[in-house]
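Visitor: This is a predicted model, with the sequence first.
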Amino acid sequence: MGRGKIEIKRIENTSNRQVTYSKRKNGILKKAKEITVLCDAQISLIIFGSSGKLHEYISPSTTLIDVLDKYQRASGKTLWDAKHENLSNEIDRVKKENDSMQIELRHLEGEDISSLNYKELIALENALENGLNDVRQKQMEVHSMFKRNSKILEEQNKELNFLMQQHLAEGERMLGQWI
């Protein structure tokens, strides 16, 4: 005896709908894996549930990009254009630049320098010397600013002491007149 036919329409009960979704999602993922193994097919399956959660399966013998490229060629539909390709290339370029900068930073910190050749070591030494000179120059600027501020504070302190002495003398004179 076979299963009875069901009417294909939205399941109104939230709990029943979630159970059905979970079972059918697992079933379709299982079928995708089976067809990949049995028929050597290249499969890419992407499922977004009502909550927005992503479930995916991609055949081990391919990548999502390869499947999408094949789809684009076979269907004639444009999934992305030259602008997106340029953005992808720009992302790759920035990633490489970032990697390069991280390596350079490690070298400046004295790490991984055994792999550098003589010219690279000389360039690194020059960069470090220039950086050290910049730090010393900034240190001197801060030191002179500190000395200048100290002198200003010292002069202001003397001026305030003088004014305080004048007020005290004036107060004593006034007190002497009242007595």
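Guide: Received the coordinates, thanks. Not measured: the values here are computed from a predicted model.

Visitor: Could you use CA atoms for every contact and neighbour count after this?
Guide: Will do.

Visitor: what about Ile47, helix or strand, and which?
Guide: strand 44-48 (DSSP states H and E).

Visitor: Could I get the full set of strands for this protein?
Guide: 44-48, 54-58 (DSSP state E).

Visitor: got the ones you listed as TSV, with distance to Asp66 and mean neighbour count columns?
Guide: Below are these laid out as TSV (distance: least, CA to CA, whole Å; neighbours: other CA atoms under 10 Å):
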stretch	distance to Asp66	mean neighbour count
strand 44-48	10	14
strand 54-58	10	13
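
Visitor: Just send these back as CSV, with distance to Leu116 too.
Guide: Shown next, in CSV, are the strands of the chain (distance: least, CA to CA, whole Å):
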stretch, distance to Leu116
strand 44-48, 44
strand 54-58, 41
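
Visitor: what about versus this one:
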Amino acid sequence: MVRQKIEIKRIDNLTARQVTFSKRRRGLFKKAQELSTLCDAELGLIVFSATGKLFSFSSSSMTHLLQRHKRLLTDKANKLSQWPPQDDQPENNGNEVLKKELIEKTTELQRLKGEELQGVGLDDLIRLEKLVEAGLRRVGKTKNDMLFQEISSLRMRELELVEENAMLKQQAEMHKSECKSSAPKEGNSAESSIVIDDSSDSFLKLGLPDLNF
């Protein structure tokens, strides 16, 4: 059976309204207690009925919750009365710090390239020189490592080509040897000479017969 959806609007019938209020109030307080227990939250509910009766629920002392609520409202009002708001100050300060750091890093990078050196003191120039030298050493080391790797790779390729060349040469010699062994020897030709015996009775002479006139 499908549960009928109740339209949320004011109940006109007074008796039905009071019954619904009583049921929903108990359900609301039960849910508040479950939320407080499950999530370790401090809850305080204050409900006035249509007749003016007070119903309340609190996970701890209602007085303590009201004082805490009042104190938070006062602090919020004090923050709003200040300009600029204190909530925005940490964000603004953070942006200023990031902006300043970006400018410093950009200037340092330009100086490492040899730019924007006007007004730089001797100590700063010495420090920049050491940084550049250290960077050049790292670049040189990386370049040498790459060259050594490339040379090693070329040597390996050279060995592979030498081995491949030797293998091809050996195969060529074997093929040449096989060709020599399969060639016919002199005097053992497949085509032998045919000797014709004229004295044989079976000898046939080809040509026109002699005519005697």
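Guide: Nice, thanks for sending it over. From a predicted model like this one, the values you see are computed outputs, not experimental measurements.

Visitor: Can you pull the TM-score for these?
Guide: TM-score of the superposed chains, computed with TM-score structural alignment, normalised by the length of the first structure, equals 0.51; 107 aligned residues with a CA RMSD of 3.1 Å.

Visitor: returning to that earlier point: the second structure: matching residues for the strand holding Ile47 of the first structure?
Guide: Taking TM-score structural alignment as the measure, the second structure aligns no residues with strand 44-48 of the first structure.

Visitor: Same question for stretch 122-135 of the first structure.
Guide: Going by TM-score structural alignment: stretch 122-135 of the first structure matches residues 126-139.

Visitor: quick one: what's aligned to Glu158 of the second structure in the first structure?
Guide: Checking with TM-score structural alignment, Glu158 of the second structure has Glu154 as its match.

Visitor: And Leu112 of the second structure, by the same measure?
Guide: So, by TM-score structural alignment, Leu112 of the second structure is matched to Leu108.

Visitor: Make sure Val47 of the second structure is indeed in a helix.
Guide: No - counting by DSSP: H, G, I helix; E, B strand; the rest coil, Val47 of the second structure is not part of a helix but strand.

Visitor: Which strand or helix spans the closest residue in space to it that isn't next to it in sequence?
Guide: Distance criterion CA to CA, 6 or more residues apart in numbering; nearest residue to Val47 of the second structure, sequence neighbours excluded, is Phe55 at 5.0 Å. Using DSSP H and E, the element containing Phe55 of the second structure is strand 54-58.

Visitor: Which elements pack onto that strand?
Guide: strand 44-48 (3 or more CA pairs under 8 Å, 6 or more residues apart in numbering; DSSP states H and E).

Visitor: My read is that the match of Leu112 of the second structure contacts Leu128, right?
Guide: Yes - between Leu108 of the first structure and Leu128 there is a contact at 7.1 Å, judged by CA atoms under 8 Å.

Visitor: For the match of Leu112 of the second structure, list the residues it contacts.
Guide: Leu124, Leu128 (CA atoms under 8 Å, 6 or more residues apart in numbering).

Visitor: any idea how far it lies from Gln102 of the first structure?
Guide: 10 Å (CA to CA, to the nearest Å).

Visitor: Residue in the second structure paired with Glu97 of the first structure?
Guide: For Glu97 of the first structure, the residue aligned by TM-score structural alignment is Glu101.
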